[in-house]
Structure formats: C-alpha cells, structure tokens
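Novice: Structural data only, the sequence is not supplied:
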C-alpha cells in the first residue's frame, strides 16, 4: 500500500501547480525566459492533467489515475533535469529540482485507486 491517498494527491496537484506557475515571480527568476517557461508550463500542465484525471479532485475524469501517476513520475524527472537541459542551472536550479523531486515522489508514492472506486 502506498502512503499518499489519491484525495491528498489531488490537493497537492492543484497547490503545487499554482505555486509552480507563480514561482518565477515569488522566487525572483522571472527574468530568465527558459526557467520561467518551464515553471509556468509545468504548472499549467499539472493543473490540466489534474482537472482531467479520474480521482476525487478531477473535474472531467477522463484520464486514469495510473496514467496520471506515470506522467507525474516522468514529468518530475524532466523538471528536475530542466536546469541542465535548458541551460539555466547557473542562474537558478533549486526550485525546479525541488518541484521535480516532489512531483516524482508524488507519482511513485500515491495509490492508484480513488476511494470512491475502491
């Protein structure tokens, strides 16, 4: 059994998605185009994926939870590596590494079945 239930994962999704969108301005890296685009794009992707996932927090419930978790895991790895992939690691990297590792952790530590489907 995985320690994060899907209802908690949903709350985390919407919270981290919004925070990642706001992070360039909150954390002072909005002037770096690549870092800002990764943060805002990832935040939007997290919110859209969440809205369409079949779990307690989903609005449309079209994407299976297992698919959502796979996307979270892969996305987490990509966001973690993004400062080096897109060349902004000398300017800023810790927000992307932190959010990426949290996304990866959420993807690997969340159960696959929403309570209403259990």
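Specialist: Yes, it's here. Please read these numbers as outputs of a predicted model, since none were measured by experiment. Residues are numbered from 1 along each chain as shown.
Novice: going forward, measure contacts and count neighbours with C-alpha atoms only.
Specialist: Noted.
Novice: Against residue 23, how distant is the closest residue to residue 43 other than its chain neighbours?
Specialist: Nearest residue to residue 43, sequence neighbours excluded (CA to CA, 6 or more residues apart in numbering): residue 17, at 4.1 Å. Applying CA to CA, to the nearest Å, the value for residue 17 to residue 23 is 10 Å.
Novice: Look at these two and report which has more neighbours.
Specialist: Legend: neighbour count by other CA atoms under 10 Å for residue 17 and residue 23, higher for residue 17 (24 against 21).
Novice: That one reaches residue 42, doesn't it?
Specialist: Yes: here residue 17 reaches residue 42: they are 7.4 Å apart, a contact under CA atoms under 8 Å.
Novice: Please enumerate the helices of this structure.
Specialist: 6-26, 33-51, 65-85, 94-109 (DSSP state H).
Novice: neighbours around the nearest residue to residue 97 once chain neighbours are set aside, how many?
Specialist: Spatial nearest neighbour of residue 97, chain neighbours left out: residue 80 (4.2 Å); criterion: CA to CA, 6+ apart. Using other CA under 10 Å, residue 80 is surrounded by 23 other residues.
Novice: try it against this one:
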C-alpha cells in the first residue's frame, strides 16, 4: 500500500537526515565514536540522497524515485543493525535505540512511498513545448 506522496517522503527524509546528524548531541552519545559517526554519516547520506531524487521536492533530479526508495530500505536496514555491526549495542539504550528505531522508520516510510507521482511530475505537460 503506497500512500505517501514522494514530495512528503523527501521532506520527511530531509528532516530525518538532519536529526540523525544532530542525534549524538540530542541523545547524548557523542562520546561513543562508532554510534556518533554512524548517525552522522548515515544522516548525510540520507540528506544527499533526498536532494537528488526525481521527487517534486528535490532540487537535483538524478535518481529515479523507485530506485531511491530501495536505497532508503537498504540505508534503513544498515542503520537499524548498526549497533550490532559496529559494536555499540551493549551501551546504554540512549546510544543504540535511536539507530534501531530510526532505521525501522526509514524502512517503513520508504515502503509506503508512491513512486508514480515523481515520474508524473517530470513528464512534460500536454500543450507545452521543449526547447531543442
């Protein structure tokens, strides 16, 4: 069930990316290197990814929304399992729970995103001409 418009997906993704970049200080795990850098790097990846999709809200339309959504699923999965991959799952909950919860959320909103509206936004409108 794809109910989330790609424009809203992009806005959510930008917010999630910015919050991930700030998460080490918001949740108090800036002193745990692996957790801090995982959140920052994945946050930057999400922001850059959202800025380059074919979504109507993206300024640089390079990556088709259909491919972007599956990249989000992969990024969300990496974020969700990162506490165990990078060895910070044994820390306090404020260190690893944000990674798990946000990773699952990224997967969730990616899987309910409409990709057809992004393609429609790129198509030329009837009665318009393009410069040769």
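Specialist: In hand now; what should we look at? Keep in mind the model is a prediction, meaning the values are calculated, not measured.
Novice: quick one on the thing from earlier: wait, isn't the residue nearest to residue 97 of structure 1 in contact with residue 103?
Specialist: No: judged on CA under 8 Å, residue 80 of structure 1 makes no contact with residue 103 at a distance of 9.1 Å.
Novice: Distance of the aligned partner of residue 18 of structure 2 in structure 1 relative to residue 44 of structure 1?
Specialist: In structure 1, residue 18 of structure 2 lines up with residue 18, judged by TM-score structural alignment. Remark: distance between residue 18 of structure 1 and residue 44 of structure 1 (CA to CA) = 8 Å.
Novice: Wait, residue 86 of structure 1 touches residue 36, no?
Specialist: No: taking contacts as CA under 8 Å, residue 86 of structure 1 lies outside contact range of residue 36: 11.1 Å.
Novice: higher neighbour count, the two?
Specialist: Each of residue 86 of structure 1 and residue 36 has its neighbours counted (other CA under 10 Å); residue 36 has more, 20 against 11.
Novice: Quick one: residues contacting the more buried one.
Specialist: By CA atoms under 8 Å, 6 or more residues apart in numbering, the contact list for residue 36 of structure 1 reads 24, 29, 30.
Novice: Nearest residue to the first one in space, please, no chain neighbours.
Specialist: Think residue 24 of structure 1. In space, and not counting its chain neighbours, residue 24 of structure 1 is closest to residue 30: 4.4 Å by CA to CA, 6+ apart.
Novice: Determine the number of other residues adjacent to that neighbour.
Specialist: The burial count for residue 30 of structure 1: 17, using other CA under 10 Å.
Novice: what separates it from residue 56 of structure 1, distance-wise?
Specialist: 33 Å.
Novice: One more: residue 81 of structure 1?
Specialist: Relative to residue 56 of structure 1, residue 81 of structure 1 is positioned 30 Å away (criterion: CA to CA).
Novice: ditto for residue 67 of structure 1
Specialist: Per CA to CA, residue 67 of structure 1 is found 15 Å from residue 56 of structure 1.
Novice: who has more neighbours, these two?
Specialist: Between residue 67 of structure 1 and residue 56, counted using other CA under 10 Å, residue 56 has the larger neighbour count: 18 against 15.
Novice: what's the residue lying closest to the more buried one once chain neighbours are set aside in contact with, if anything?
Specialist: Among residues not flanking residue 56 of structure 1 along the chain, residue 7 sits closest, at 5.6 Å (CA to CA, 6+ apart). Residue 7 of structure 1 is in contact with 55, 56, 57, 114, 115, counting by CA under 8 Å, 6+ apart.
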